[in-house]
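Novice: My questions concern the predicted model and sequence given below.
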Amino acid sequence: MAKRRIFNRIKAVLAEKGKTNIWLAEKVDVNKTTVSKWCTNSTQPTMESLFDIADALNVDVRDLLVSNK
């Protein structure tokens, strides 16, 4: 079975900030299931959503992504 790649760090940043999926869902006006899928990397947020997430968490958008280097 192929290993699922991790593209974002949303779950890690939420934990670092002491925030929950439900809190983020309310802040960026999406369903909590959507946030859960982002946190498990089963789906990825749009670029617009990624910037909204960064704003809500008060982090640089690059902090939400896994580096390819």
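Specialist: Perfect, thanks for sending it.

Novice: rest of the way, CA atoms for contacts and neighbours
Specialist: OK.

Novice: For the residue nearest the centre of the chain, give me its contacts.
Specialist: Taking C-alpha atoms, centre = their mean as the criterion, I10 is the residue nearest the geometric centre of the chain, at 2.9 Å. With contact set as C-alpha atoms under 8 Å, 6 or more residues apart in numbering, I10 has these partners: 38-39, 64-65.

Novice: Now the buried members of the residues you listed.
Specialist: Among those, the ones that count as buried by 16 or more other C-alpha atoms under 10 Å are 38-39, 64.

Novice: Comparison target below:
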Amino acid sequence: MAKKINNIKEELNKSSLQVAALALYLDVEDTTISKWNSNKYQPSLNKIDDIGDILEIDNTNLILSIKRESTGLADALQKEYKRLLQTGMPKKVKVKDAKSEEKEINNPEFVSTLRDFVEKYKKEKAK
């Protein structure tokens, strides 16, 4: 099940507006609204604003507030980022796309290492 981030479905259900009408107004498919309603995908902030405007509610009613405890994660991640740079790990790597043209992307190893660090950090702090 997708992580619940928005309250669009609940707020839409409080109104008489049908998904089909909202979808047409927003110029998106009905299935897009359904994906937002199930939290499978999330709308852009501009779409949140458009929905709030139509439903005449505060945008904050459409987005769940998720309480988080401060553990110093951002500072720890910044230190890990700097440590990895000092080891010589490149932030970007060059790859060839489908047309054999070279382009630069985020280094997948760097991304993975940072994500692993965050996961480990959170587990350590949860103990």
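Specialist: Good, I have the coordinates. Just so it is clear, the structure is predicted and the values come from calculations on it, not from any experiment.

Novice: what TM-score comes out when they're superposed?
Specialist: Scored against TM-score structural alignment, normalised by the length of structure 1, the superposed chains reach a TM-score of 0.86; 67 aligned residues with a C-alpha RMSD of 1.2 Å.

Novice: in structure 2, which of the contacts of I10 of structure 1 remain in contact?
Specialist: Contacts conserved in structure 2 for those, using both residues aligned by TM-score structural alignment, their matches' C-alpha atoms under 8 Å: 38-39, 64-65.

Novice: And the strands in structure 2?
Specialist: If DSSP state E is used as the criterion, the strands of structure 2 fall at 92-96, 102-106.

Novice: Just put these in CSV and tack on distance to L26 of structure 2.
Specialist: Formatted as CSV, those follow (distance: least, C-alpha to C-alpha, whole Å):
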stretch, distance to L26 of structure 2
strand 92-96, 37
strand 102-106, 32
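
Novice: In structure 2, what sits opposite G18 of structure 1 in the alignment?
Specialist: Aligned counterpart of G18 of structure 1 in structure 2: S16 (TM-score structural alignment).

Novice: I51 of structure 2 versus that match, what's the distance?
Specialist: 14 Å (C-alpha to C-alpha, to the nearest Å).
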